[in-house]
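1. dropping the sequence and predicted coords here.
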Amino acid sequence: MPAPIMQTVRRSLLVTSATLASLALTAPVSLAAPSPSPSGSPSATPPATMSTVGGVRLGQPGTQVALAGDAPVVPKGITARSWIVADAESGDVLAAHNAHWRLPPASTMKMLFADTVLPKFPKSTAHKVLPADLEGIGSGSSMVGIKENETYTVHDLWLGVFLRSGNDAVHVLSAMNGGVANTVAEMNEHAEELQALDTNVVSPDGYDASGQVSSAYDLTLIARSGLQKKDFREYCSTVSAKFPGETKKNKKGKRVRGSFEIQNTNRLLSGDYDISQYPGIAGVKNGNTTNAGATFTGVAERDGRVLLVTVMNPEKSDHNEVYKETAKLFDWGFAAAGKVTPVGELVAPKGTEQAGKAGANPSASATPGTSGEAGGGAAKAGDKPVAAGAVAEDGSRGMWTALAITGGVLVLLAAGAFLVNRRWPLPDLVRRRR
């Protein structure tokens, strides 16, 4: 059998399509069910008819799970309006609750923003912030502290997006990307390509806006796509970092620019007084607004299995409730994996079919997880992630967890047939916390 043939493709659309070819998902995919134009405040109950993308059961209201044998029951006390537990590599949905309910996403929408825009600019690119860059930021937005007429690297800006959920950083990057309107259009186009058909973007930062919705299913699809990008994995798993401050004159009259530390607001990653860091956690993104309530998508690894969990708007208002319910679902998912019959799947992007056809040509194949680094570039053999708790050269502290994964898509050429592995390996995400 010929050896696997791999080639890195740097352009973001090719990355999205070609690297996901390893999914080869087989369930039929339907279009999102039509629904009334969503208002700022969602209804208290899920619609009777929802999308069936990923499987018929995922379009049904209520909890969907197929227990078998000694599989544990879904944990009690989960009050979220919508949630999903899925295997990040195989795409199997282990359980879900109102998975396609279109709800305000809050800052989890920034995952789609990053998956769309991050590959466009090398992280070393510097940008001087103009007053116009910061226009239109919603009142009460979360901010990282960007100042007009100061220069920031793209790396700085993405740290602001992922760690502090800074809407100011999102608006600056959007300005670099041709403006907010152009960025929103590109995000909606990318969501459609991913088959995240419950999603409608109005504001790139996730700020409450009429008609801005997503779903637990879509957010999980988006996170899964983003995690194929090296820089996305790095930023979403960073616990703390140094961020440039404002240029000021010191006592000697010399203009100097200091920095300040920023912490990740993902409490399963950074911990809090009432919740511990979740073992094996590797990201992804949290959010909280008036209309959305608390939202969160997380990825974690245990014993070589990688799960994605999304939780949207818990009814219980306890402090850090969204993280507590996510942790319960992670615990259940790791215990139930292999003991439940999947109730659906995370579908492949629309481009996968074309990528599969192109794969018959060896020059069209690609290695997942190496492209999508900002500005292109592939991970080299022997590259090692920053150890947990270590401080990288740029001052950021990365929390890397081993995801026990293979190095790339296996492209097998046998009897003229193009075959791909159904699993979607996640490359070196984070090193397990000791």
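-> Received it, and whenever you're ready, just let me know what you need. The model shown is predicted, which means the values in this text are computed figures rather than measured ones.
2. please count neighbours and contacts with C-alpha atoms only from this point.
-> Fine.
3. I'd like the distance between Ala106 and Thr125.
-> 28 Å (Cα to Cα, to the nearest Å).
4. one more: Ser276?
-> Look at Ser276 and Thr125: by Cα to Cα, they are 36 Å apart.
5. kindly report the same for Ala169.
-> Plainly put, Ala169 is 14 Å away from Thr125 if you go by Cα to Cα.
6. higher neighbour count, these two?
-> Comparing Ala169 with Thr125 by other Cα atoms under 10 Å, the one with more neighbours is Ala169, at 28 against 13.
7. before we move on, what SS does that one have?
-> Using DSSP: H, G, I helix; E, B strand; the rest coil as the criterion, the local structure at Ala169 reads helix.
8. list the contacts of the residue lying closest to it once chain neighbours are set aside.
-> With Cα to Cα, 6 or more residues apart in numbering as the measure, Leu157 is the residue that lies nearest to Ala169, at 5.3 Å, once sequence neighbours are left out. Under the criterion of Cα atoms under 8 Å, 6 or more residues apart in numbering, the neighbours of Leu157 are Ala169, Val170, Val172, Leu173.
9. comparison target, given below:
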Amino acid sequence: MGWASQVMIPAPPQLAASSWILIDAHSGAVIAEHNADERLPPASLTKMMTSYLLEYEIHQGTVELNDMVRISERAWRMPGSRMFVQEGTFVSIEDLLRGVIIQSGNDASVAVAEHLAGSETAFADLMNQHARLMGMTNTHFMNSTGLPDENHYSTARDLAILSRVKIMDYPEHYSIYSEREFTFNNIRQTNRNRLLWRDASVDGLKTGHTSEAGYCLAASAVRNDMRLISVVMGTRSDEARTQESQKLLSYGFRYFETPRLYQAYQDLDEARVWKGARTSVRVGLTEDLYATIPRGAQEQLQAEIVLHPNLQAPLVVGDQVGQLVISLNGEVVKQEPVFALENLERGGFFKRLWHSLIMFFSGLLS
């Protein structure tokens, strides 16, 4: 992350994998990466988007957890990992969600796709639309399962973006990713994410494997209110993806921290405003601000608010009035827009005229 010259932090671990990335969930900062933008087959990591779309529709109110889904012949015949649904039966949305997440069921994924979009092809189009909205610029989906297709690909970075959105946007469903087993149709299957057994701080997310993709794992863990997300792609075995993911997470937690520096709508400063009923307005952030920094370096952070010099009324809550710059040893760590936290109406005619003259002779008006 660029601080090696100022802070004693070892280089990130080198993994036996095709690509990987480690990010902080709150700040979005990338802590370590290797070939993170290489397009690779994502295998069943695809199902994170399948389950995300189902969670999205639940949140939108278009489907409910107790809705029943009729299983088609196509869903029933899907090869590979399965939930073991039966053709012609009805299965609840809640069970299908667990079937996708915990059992990595290809049959459950297709059932979800057909229920939400009418066909898997139409569902793949929805997947790609949502991927673009998230900023997943090197991803293209052809199906809901991750079964091999030359035009079906993603990257470690894009899958980390997806993981972060899932965790932050729909926390009410995220707990499913930590469940170690699920029994459906009297068939008990365990979660393939072995980190759930080895590390109590790990609570998700998803495994993937095909001969083309190798063994992949998107994982997330929380320690002392710091949440990290790792994505490791193209390892040689189930054990390898587990060990390599553990290395990344351990490195991040050992050498970094992500403190909350400021709260949303906290008063940070007052901005000078021209032509207003008052001469200043309170300013701050509209979201909590987190920064990922070397562990123990928080006292060395410096904050500077750079306000626009010629702000003029009227202003309303949410108008951008400047920038907050957080730096560490001269290097910018975070740069966020600063907004007005209150409305400010225009002043009277003579006040506006007087301020216009001052601004003109001060060079603030051209």
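-> Right, received. Where do you want to start? None of these values were measured; they are calculated from a predicted model.
10. doesn't the residue nearest to Ala169 of the first structure lie inside a helix?
-> Yes: note on Leu157 of the first structure: a helix contains this position according to three-state DSSP.
11. that one -> the second structure?
-> In the second structure, the residue equivalent to Leu157 of the first structure is Leu96, according to TM-score structural alignment.
12. from Glu270 of the second structure, how far off is its match?
-> 52 Å.
13. cool, Val110 of the second structure as well?
-> With Cα to Cα as the criterion, Val110 of the second structure and Glu270 of the second structure are 55 Å apart.
14. and if you look at Asp67 of the second structure?
-> Here Asp67 of the second structure is placed at a distance of 52 Å from Glu270 of the second structure (Cα to Cα).
15. Val299 of the first structure -> the second structure?
-> In the second structure, Val299 of the first structure lines up with Ser220, judged by TM-score structural alignment.
16. does that match belong to a helix, a strand or coil?
-> At Ser220 of the second structure the chain is in strand, as set by three-state DSSP.
17. quick check: it touching Leu205?
-> Yes: in this structure Ser220 of the second structure lies within contact range of Leu205 using Cα atoms under 8 Å: 6.2 Å.
18. excluding covalently adjacent residues, which one is nearest to Pro337 of the second structure?
-> Gln323 is the one closest to Pro337 of the second structure (Cα to Cα, 6+ apart), at 4.4 Å.
19. which element follows the host helix or strand of that neighbour toward the C-terminus?
-> Under the assignment given by DSSP states H and E, the secondary-structure element containing Gln323 of the second structure is strand 320-328. The element immediately downstream of strand 320-328 of the second structure (helix or strand, assigned by DSSP H and E) is strand 331-340.
20. list of residues touching that next one?
-> Contact partners of strand 331-340 of the second structure, identified using Cα under 8 Å, 6+ apart, comprise 281-286, 291-293, 315-327.
21. and Trp101 of the first structure, what's its match in the second structure?
-> By TM-score structural alignment, Trp101 of the first structure lines up with Glu38.
22. from Lys206 of the second structure, how far off is the match of Leu157 of the first structure?
-> Separation of Leu96 of the second structure from Lys206 of the second structure (Cα to Cα): 15 Å.
23. which parts of the first structure are helices?
-> Under the criterion DSSP state H, helices of the first structure are mapped to 12-18, 110-117, 154-164, 167-176, 180-193, 216-226, 230-236, 267-270, 321-336, 351-358.
24. where in the second structure does the last one fall?
-> Mapped onto the second structure using TM-score structural alignment, helix 351-358 of the first structure spans no residues at all.
25. what angle separates that helix from helix 180-193?
-> Relative orientation of helix 351-358 of the first structure with respect to helix 180-193: 60 degrees, computed using axes from the mean of the first three to the mean of the last three Cα atoms, to 10 degrees.
26. for helix 351-358 of the first structure, name the packing helices and strands.
-> With contacts defined as 3 or more Cα pairs under 8 Å, 6 or more residues apart in numbering; DSSP states H and E, the packing partners of helix 351-358 of the first structure are helix 12-18.
27. list the buried residues of the helix it packs on.
-> Buried residues in helix 12-18 of the first structure, counted by 16 or more other Cα atoms under 10 Å: Ser12, Leu14, Val15, Thr16, Ser17, Ala18.
28. next: stretch 128-139 of the second structure.
-> Counting neighbours by 16+ other Cα under 10 Å, the buried set in stretch 128-139 of the second structure is Asn128, His130, Ala131, Met136, Asn138, Thr139.
29. please report the distance of the counterpart of Pro148 of the second structure in the first structure from Pro104 of the first structure.
-> In the first structure, the residue matched to Pro148 of the second structure (TM-score structural alignment) is Asp208. For Asp208 of the first structure, the distance to Pro104 of the first structure under the criterion Cα to Cα works out to 7 Å.
30. and for Phe330 of the first structure?
-> Applying Cα to Cα to Phe330 of the first structure and Pro104 of the first structure gives a distance of 23 Å.
31. what's the answer for Glu301 of the first structure, then?
-> With Cα to Cα as the criterion, Glu301 of the first structure and Pro104 of the first structure are 28 Å apart.
32. the more surrounded of the two?
-> Relative neighbour count places Pro104 above the other of Glu301 of the first structure and Pro104, with 35 against 24, counting by other Cα under 10 Å.
33. strands of the stretch 51-200 of the first structure, residue ranges please.
-> 63-65, 80-87, 92-97, 126-128, 151-153 (DSSP state E, counting those that start in this stretch).
34. and those as TSV, adding mean neighbour count and distance to Gln228 of the first structure?
-> Conversion of these to TSV gives the following (neighbours: other Cα atoms under 10 Å; distance: least, Cα to Cα, whole Å):
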stretch	mean neighbour count	distance to Gln228 of the first structure
strand 63-65	20	27
strand 80-87	26	15
strand 92-97	27	17
strand 126-128	15	25
strand 151-153	18	23
